[in-house]
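Trainee: Sequence first, then the predicted structure:
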Amino acid sequence: MRHSLPIAPQFYVTAPQPCPYIDGRKERKLFTSLQGEFATHLNDSLSKQGFRRSQNVLYRPSCAECAACLSARIRVADFKPNKSQRRVARKNAYLKRDARSPWATEEQFELFRYYLASRHADGGMADMDVFEFAAMIEETPIKTRVIEYTTPDDTPNVDTGLTAVCLTDVLDDGVSMVYSFFDPDLAKNSVGTYIILDHIEIARELGLPYVYLGYWVPNSPKMGYKARFSALEVFKDNEWVNVDDPETFDAETHPLLTDPIAEQVAQIALPDSRVAGPPVSLKE
């Protein structure tokens, strides 16, 4: 009997560089390219194992002396907004959502630059030009949408036009928030929190069980907002575990906690090329 071989991507490791989340630490990433006819299936499979997409690359933290970064996702069926989040939803209810093809626009780039200048002026993306921004949006071999949030012209007391953007991947078991940005002048409205709340609604509309948030670092002020969402779980020790109480999670920075790269790669479950997930549609 003839069988299809499993997909066998090649994995690589980046050179160590300063960690953006924990002072004095070095970050290192395990990564593989995302291309070919099985790109979607590979992305679906590795996303369930803590990987994230950046353009045509899938990556996961693989630091030599630290295991603090944990991939996080929300269980849509179990999520219950708290009082503050319900208030955020009401405050931003005027925003209009549009799901578009992954195509960069000048309006998006202007908002992106304003957001970085206000919130992340010293971050790794601060020097991105329009061509790099277009690559971030457009270079995707899988089902990706740009979710735009606009303020209608008849909305009182706020600037109208493009207000927030989220680059979103559609997986077979959820939506993955690749990168989001918004008008920093509306920070008091907690627009970033609203984008996550709305993605929970998007996943619910599509019948998908998860919203993937990226990485969470316990005790990191930059990541604290993710821990405020109920029904949160993280990928830890090769399985998804509930975060019932974020205070019980510590940033694991002991040098003996990280497995060698060869062992990490050996533990990755690769998809079989014969298997394909059900089609999922996010209308434009």
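Mentor: On my side now, so go ahead.

Trainee: only C-alpha atoms for contact and neighbour calcs from this point on.
Mentor: Fine.

Trainee: show me where the stretch 151-284 of the chain has helices.
Mentor: 191-206, 261-266 (DSSP state H, counting those that start in this stretch).

Trainee: structure B:
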Amino acid sequence: MTDQAFRFPRFFVTAPAPCPYLPGRTERKVFAELKGHDAGEMNEALGRIGFRRSQNVVYRPNCDFCQACVSLRVLAQRFRPSRSQQRLARRNADLEIHACEPWSTDEQWQLLRRYLAHRHPNGGMASMDSGDFADMVEQSPVDTVVVEYREPSVDGRPGKLVGACLTDKLSDGLSMIYSFYDTGPEARAGLGSYIILDHITRAGAAGLPHVYLGYWIEGCDRMNYKTRYQPAEILLSGQWQPMAPPVPEASAERLAHQGGG
């Protein structure tokens, strides 16, 4: 790839499809292929203007008459966990965490299958097979790891895999591409939140300023969890701007009783 090709990658646009987040709307994506020796630089440059990676492609919403999807990143160096987040971290402090090379395993695949069946049975990934999962993990032209979360080992044997996250390592932070975790009746509560907390902690300890959490949609309940990690920034009109922290439920109730808006 020449310097000119890096500066001006070829972009394509998908056909309209039903929006998975906002009923009654359609979505389109603009995307480009990541390839060549400077794929990492291209991934980072486009990531800072709102693109996300999937295998060897970067994409961004490009919907007609809608700009609801907003990129969000946590400021890892300034992050201070809330009391509930501190309790969550203490409850899961016994988990053994390893950043592994991006090679798919059957154990990871089985965990993902259970996660999708419970959380997203009708989602776009529900029809994945083990080959699709291997492609998702292994087809990365950038610096990627699979962060595994396991129950404590016993007699030298690895503990049960209860969570995993496909994560890109960037010069300015960590980008959480996709996380999945145990959701069964015996599962630990709050594993998904703990995985995000751990990534923020890891970025902070490494001196990295950001953890990229993908897209947030105001008013979409499925996205509300991303606002719990403050301070954060959102990308508006091409500029990263401070995100107003959510009003705690108790405070919102007080405002309502007082006639606040």
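Mentor: Looks like it arrived, so ask away. Computed from a predicted model, the values in this text were never measured in an experiment.

Trainee: so can I have a markdown table of the helices of the stretch 151-284 of structure 1 showing mean neighbour count?
Mentor: Conversion of the helices of the stretch 151-284 of structure 1 to a markdown table gives the following (neighbours: other Cα atoms under 10 Å):
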| stretch | mean neighbour count |
| --- | --- |
| helix 191-206 | 19 |
| helix 261-266 | 12 |
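
Trainee: Figure out which of these is closest to residue 63 of structure 1.
Mentor: helix 261-266 (9.4 Å; Cα to Cα).

Trainee: Give the aligned range of that closest one in structure 2.
Mentor: Aligned using TM-score structural alignment, helix 261-266 of structure 1 spans no residues in structure 2.

Trainee: Quick one: the residues in structure 2 that the helix or strand harbouring residue 99 of structure 1 pairs up with.
Mentor: Counting by DSSP states H and E, the element that carries residue 99 of structure 1 is strand 96-100. Strand 96-100 of structure 1 corresponds to residues 96-100 in structure 2, going by TM-score structural alignment.

Trainee: Next, the buried residues of the matching stretch.
Mentor: Buried residues in stretch 96-100 of structure 2, counting neighbours by 16 or more other Cα atoms under 10 Å, are found at 96, 97.

Trainee: Which residues does it contact?
Mentor: Contact with stretch 96-100 of structure 2 is made by 145, 146, 147, 148, 149, 150, 151, 152, 153, as judged by Cα atoms under 8 Å, 6 or more residues apart in numbering.

Trainee: at 7 Å instead, please
Mentor: Stretch 96-100 of structure 2 is contacted from outside by 145, 146, 147, 148, 149, 150, 151, 152, using Cα atoms under 7 Å, 6 or more residues apart in numbering.

Trainee: Quick check: the one helix or strand the fifth one maps to compared with structure 1, mean distance?
Mentor: This means residue 149 of structure 2. Following DSSP H and E, one finds residue 149 of structure 2 within strand 144-150. Here the mean offset of strand 144-150 of structure 2 against structure 1 after fitting is 0.4 Å, by mean Cα distance after the TM-score superposition for structure 1.

Trainee: Could you give the residue range in structure 1 aligned to that strand?
Mentor: By TM-score structural alignment, strand 144-150 of structure 2 lines up with residues 144-150 in structure 1.

Trainee: outside of the matching stretch, which residues touch it?
Mentor: By Cα under 7 Å, 6+ apart, stretch 144-150 of structure 1 touches 95-102, 161-170.

Trainee: Please point out which parts of it sit buried.
Mentor: By 16+ other Cα under 10 Å, the buried positions in stretch 144-150 of structure 1 come out as 144, 145, 146, 147, 148, 149, 150.

Trainee: Pull up the gap between the fourth one and residue 233 of structure 1, please.
Mentor: It stands for residue 147 of structure 1. 24 Å (Cα to Cα, to the nearest Å).

Trainee: So which residues of structure 2 form strands?
Mentor: 12-13, 17-18, 26-27, 29-33, 52-54, 57-61, 70-75, 96-100, 144-150, 161-170, 173-181, 210-216, 232-236, 239-242 (DSSP state E).

Trainee: Average offset of the first one relative to structure 1?
Mentor: The one in question is strand 12-13 of structure 2. Superposing on structure 1 and averaging over aligned pairs (mean Cα distance after the TM-score superposition for structure 1), strand 12-13 of structure 2 comes out at 0.7 Å.

Trainee: for the longest one, same thing?
Mentor: In the superposition against structure 1, strand 161-170 of structure 2 averages 0.3 Å from its aligned positions (mean Cα distance after the TM-score superposition for structure 1).

Trainee: swap in the third one?
Mentor: Its aligned residues in structure 1 lie a mean 0.6 Å from strand 26-27 of structure 2 after superposition (mean Cα distance after the TM-score superposition for structure 1).

Trainee: Residues in contact with that strand: which ones?
Mentor: Contacts for strand 26-27 of structure 2 (Cα under 7 Å, 6+ apart): 16, 17, 18, 19, 63.

Trainee: ok, of the residues you listed, which one's closest to residue 88 of structure 2?
Mentor: When the contacts of strand 26-27 of structure 2 are compared against residue 88 of structure 2 (criterion: Cα to Cα), the nearest one is residue 19, at 32.8 Å.

Trainee: Touching, the closest one and residue 29? I think so.
Mentor: No: between residue 19 of structure 2 and residue 29 there is no contact under Cα atoms under 7 Å: 10.9 Å.

Trainee: who has more neighbours, the two?
Mentor: Neighbours were counted for residue 19 of structure 2 and for residue 29 using other Cα atoms under 10 Å; residue 29 has more, 17 against 13.

Trainee: dump the residue contacts of the more buried one.
Mentor: Counted by Cα under 7 Å, 6+ apart, residue 29 of structure 2 has contacts 13, 14, 59, 60, 61, 62, 63.

Trainee: Try it again at 10 Å.
Mentor: The contact partners of residue 29 of structure 2, by Cα atoms under 10 Å, 6 or more residues apart in numbering, come to 12-17, 51, 58-63.

Trainee: gap between it and residue 55 of structure 2?
Mentor: Applying Cα to Cα to residue 29 of structure 2 and residue 55 of structure 2 gives a distance of 15 Å.

Trainee: ok, now residue 49 of structure 2?
Mentor: For residue 49 of structure 2 relative to residue 55 of structure 2 (Cα to Cα), the value is 18 Å.

Trainee: same question, residue 105 of structure 2
Mentor: Noted for residue 105 of structure 2: a distance of 17 Å to residue 55 of structure 2, by Cα to Cα.

Trainee: who's in contact with the residue nearest to residue 50 of structure 1 when sequence neighbours are not counted?
Mentor: In space, and not counting its chain neighbours, residue 50 of structure 1 is closest to residue 71: 5.1 Å by Cα to Cα, 6 or more residues apart in numbering. By Cα under 10 Å, 6+ apart, the contact list for residue 71 of structure 1 reads 47-52, 60-61, 212-217, 233-236, 240.
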